[in-house]
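Trainee: Compute the structure for the input listed below.
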Amino acid sequence: MVESRITVGDCRTRILEVPGSGPLVLLLHGFADSADTWRELLAELARRGHRAVAIDLPGFGRASAVGRVDLLAEYDEFVTAALVSLRRADDAPAVLVGNSMGATVALRAAGDRPDVAAVVALAPAGLGFHPVLHKASNALDTLVPVLRVAYHVPYPAIGVRVAVAGYYRARLAPGLRNAWRFGSHFHGMADFRRVGALGRRLMAEVQAGCLDFGAMSAPVTLIWGSADPVCDVAGASTLLDAVPGSRLVMLHGSGHLPQIDATVAVADVLDGVVEQLAD
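Mentor: A predicted model of the protein is given here:
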């Protein structure tokens, strides 16, 4: 696995890449996450001979900050520019794979375009959250004055990273190994403040409606963990009813990050998608 820095449009970012054949598989992480979330899946895809790249989205990981008011529109442009940068001249259209926020971005690219052959969306945030998450979001809004004070407490970076890693292990991906990696891009409470502000912007965009099912023409596969505590699989039916040929794969016992706690199963699905494109 090769880690490198590249420039995509106006954004300086980082990629993790494994060599292989077939269409490029571009992996888009979720909110407050990074390309590191895909390390286990990248290793599995490499063993199966797929060329795959995970990329830090603007505002997260080691990428440059976001610059626009409309986050999802900025990510749309970023993904298009990333495909221009990463696809070879003779490449077939890519397979976009996303998790949570990244899955929403991937679904927004499922229209009639020559650079995307198929989309695989793991627990896409754009199809609805569990009610408990809405309650938590509303509760945070009432705590803004308190949080403004907490954000300025000089907690050591290691403490912040341990807290983030613990949340990943306890809440998002049961049985997570190397949990420390998932907090490695948090350097202190200032990052929590920045991420919190981005989260409120993103939630507003998602709740306003961010997916156009009528425009989706690329094959769409949804993957959902049965134990996902964040995104509600009940919202999948709207897309499945509206997008011909779309399908849902349920992974029993998996949480919000199937790429981590059901790596082989996700790779099996991707195998099938790539094989179908080759037929």
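
Trainee: drop to CA atoms for contacts and neighbour counts, all remaining ones
Mentor: Noted.

Trainee: What is the burial count for the nearest residue to Leu127 once chain neighbours are set aside?
Mentor: Taking C-alpha to C-alpha, 6 or more residues apart in numbering, and ignoring the residues beside it in sequence, Leu127 has Gly235 as its nearest neighbour in space, at 4.9 Å. Using other C-alpha atoms under 10 Å as the criterion, Gly235 is surrounded by 16 other residues.

Trainee: Would you confirm that Gly235 contacts Ala125?
Mentor: No: between Gly235 and Ala125 there is no contact under C-alpha atoms under 8 Å: 9.6 Å.

Trainee: picking that back up, now the residue nearest to Leu127: how far from Trp224?
Mentor: 11 Å (C-alpha to C-alpha, to the nearest Å).

Trainee: go on, Trp38?
Mentor: For Trp38, the distance to Trp224 - C-alpha to C-alpha - is 16 Å.

Trainee: Mind telling me what element the residue lying closest to Phe182 once chain neighbours are set aside is part of?
Mentor: Distances taken as C-alpha to C-alpha, 6+ apart put Ala165 closest to Phe182, at 5.7 Å, once the chain neighbours are dropped. According to DSSP states H and E, Ala165 maps onto helix 157-167.

Trainee: in that helix, what's buried?
Mentor: For helix 157-167, the neighbour count (16 or more other C-alpha atoms under 10 Å) marks Ala157, Val160, Arg161, Val162, Val164, Ala165, Gly166 as buried.

Trainee: quick one: the fifth one from Arg39, how far?
Mentor: Here the criterion is C-alpha to C-alpha. By it, Val164 lies 18 Å from Arg39.

Trainee: can I assume Val95 sits in a helix?
Mentor: No: checked against DSSP: H, G, I helix; E, B strand; the rest coil, Val95 lies outside a helix; its state is strand.

Trainee: run this one through as well so I can compare:
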Amino acid sequence: MTASKRPAPAVRSGRTSSEPDPIRVSFRRFAGVRTRVFEVGPPVVEAPKRSRKHPADKPRGPRLVLLHGYCDSADTWRPVLRELAAEGIAAVAVDLPGFGDAQPLRPGPMLPQLDAFAAGVVREQAVLGPVVLAGNSLGGTLSLRAAQNTRLPVIGVVSIAAPGFVDSWLVRTVARNPLPLRLYSALPLPVPGFVVRAVAEQVVPRLLYADSGTADAGQVRRFTTLFPDYRATTTRLEQARQLVTELADAYELDRVRVPLLVVACGKDKLVTSAAGRRLHTLVPHSRLLVREDWGHCPQLDDPPEIAELLTFFAAGAVRAGGTKPAAPPAAATAEDTAAG
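Mentor: Here you go, the predicted structure:
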């Protein structure tokens, strides 16, 4: 009998544990903010200088820039980045200021700071190829705001569960009823850290996933580290309330001229699918994909599908040259409702 070597177990993304991680990690500065950057795709090799007579050809492959949501980090895109790496697609994901390993936000309005940061990422990537922005939740908002800025070299946007249109009762409560926040902050004794973390471990999967039973334990632990104690939780709640207030005047959608794909999720407990439908009506040339089986963070629910969606959309945006609406994947018509 000849013994054969057992294959290494596969991790969730389909990559075996013995294979090297294709995600390259670095730290860079955008708009003066030092942050962590995840990158996949062929490494960038500096081309030799050409004369004016024979200028260098501009690269045509799309560059995907992935932006995460509030109280999240670039780690949320890791499963999608691995899928994109397997297809040779160039993409970067960054920690937004105030989250992950990025430097904190400064006092004052949050959205202008985040806009400046996102613009810095876009301009850096645009040197390497046509930029397609994709954002989830707050990242979806920043992607839309970048598309409103006609001076930014963005050729297409995918907005996933962007808030500020038709939000859930939970988001509306944070914005309009500060009483629960005041009561929490005024407790005579701070809630012990282990209690805060235990509650977060139960709440986070229910808010972010379509089915909390399928939540990845590592991703849940990552989210709960954002709420280590009573003081940190209070700060995050205050920050969330400020952000929701700023969303009231966040959009000038008549300025969006590039192809836009709106993704709405039927099991989203934070931003209802009605929000995606409203955004679609406000940007007439946009395309809408409704997935009834996805939650607030579909990049965690279904990384392969999100990676395929982004790949097809980016290819269409490049063909369109950023001047007219790009057709989404075959599965997504002007409005496609799918159960999975």
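
Trainee: So Trp38 and Trp224 of the first structure - more neighbours on which side?
Mentor: Here Trp38 of the first structure and Trp224 are compared on neighbour count by other C-alpha under 10 Å; more neighbours surround Trp224, at 27 against 24.

Trainee: host element of the more buried one?
Mentor: Counting by DSSP H and E, Trp224 of the first structure is found in strand 220-225.

Trainee: average offset between that strand and the second structure?
Mentor: Taken against the second structure, strand 220-225 of the first structure registers an average deviation of 1.1 Å after superposition, with mean C-alpha distance after the TM-score superposition for the first structure.

Trainee: Looking at the alignment, what corresponds to Ala117 of the first structure in the second structure?
Mentor: In the second structure, Ala117 of the first structure lines up with Ile155, judged by TM-score structural alignment.

Trainee: count of residues packed around its match?
Mentor: Around Ile155 of the second structure there are 28 other residues, counting by other C-alpha under 10 Å.

Trainee: So it belongs to a helix, correct?
Mentor: No: checked against three-state DSSP, Ile155 of the second structure lies outside a helix; its state is strand.

Trainee: From Leu288 of the second structure, how far off is it?
Mentor: Counting by C-alpha to C-alpha - Ile155 of the second structure and Leu288 of the second structure are separated by 18 Å.

Trainee: Please apply the same query to Gly32 of the second structure.
Mentor: Taking C-alpha to C-alpha, one finds Gly32 of the second structure at 35 Å from Leu288 of the second structure.

Trainee: who's more crowded, those two?
Mentor: Leu288 (25 against 11).

Trainee: Can you tell me what that one aligns to in the first structure?
Mentor: Per TM-score structural alignment, Leu288 of the second structure is aligned with Leu248.

Trainee: On the three-state scheme, its match is what?
Mentor: Per three-state DSSP, Leu248 of the first structure ends up strand.

Trainee: nearest spatial neighbour of it, skipping sequence neighbours?
Mentor: Leu222 (4.7 Å).

Trainee: How about the contacts made by the equivalent of that neighbour over in the second structure?
Mentor: By TM-score structural alignment, Leu222 of the first structure lines up with Val262 in the second structure. Taking C-alpha atoms under 8 Å, 6 or more residues apart in numbering, we find Val262 of the second structure in contact with Val158, Ser159, Ile160, Gly276, Leu279, His280, Ser286, Arg287, Leu288, Leu289.

Trainee: and what of Leu181 of the second structure?
Mentor: Contacts of Leu181 of the second structure by C-alpha under 8 Å, 6+ apart are Thr234, Leu237, Glu238.

Trainee: which part of the first structure lines up with the helix or strand containing the second one?
Mentor: Following DSSP H and E, the helix or strand that holds Leu237 of the second structure is helix 230-246. Using TM-score structural alignment, helix 230-246 of the second structure corresponds to residues 189-205 of the first structure.

Trainee: Report the mean distance between the matching stretch and its aligned residues in the second structure.
Mentor: Mean for stretch 189-205 of the first structure is 1.4 Å (mean C-alpha distance after the TM-score superposition for the first structure).

Trainee: Now do the helices in the second structure.
Mentor: 78-86, 111-126, 138-148, 169-176, 179-185, 193-208, 217-224, 230-246, 273-282, 298-301, 303-320 (DSSP state H).

Trainee: Dump those into JSON lines; add distance to Leu105 of the second structure as well.
Mentor: Formatted as JSON lines, the helices of the second structure follow (distance: least, C-alpha to C-alpha, whole Å):
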{"stretch": "helix 78-86", "distance to Leu105 of the second structure": "24"}
{"stretch": "helix 111-126", "distance to Leu105 of the second structure": "7"}
{"stretch": "helix 138-148", "distance to Leu105 of the second structure": "15"}
{"stretch": "helix 169-176", "distance to Leu105 of the second structure": "20"}
{"stretch": "helix 179-185", "distance to Leu105 of the second structure": "21"}
{"stretch": "helix 193-208", "distance to Leu105 of the second structure": "23"}
{"stretch": "helix 217-224", "distance to Leu105 of the second structure": "19"}
{"stretch": "helix 230-246", "distance to Leu105 of the second structure": "10"}
{"stretch": "helix 273-282", "distance to Leu105 of the second structure": "27"}
{"stretch": "helix 298-301", "distance to Leu105 of the second structure": "25"}
{"stretch": "helix 303-320", "distance to Leu105 of the second structure": "29"}
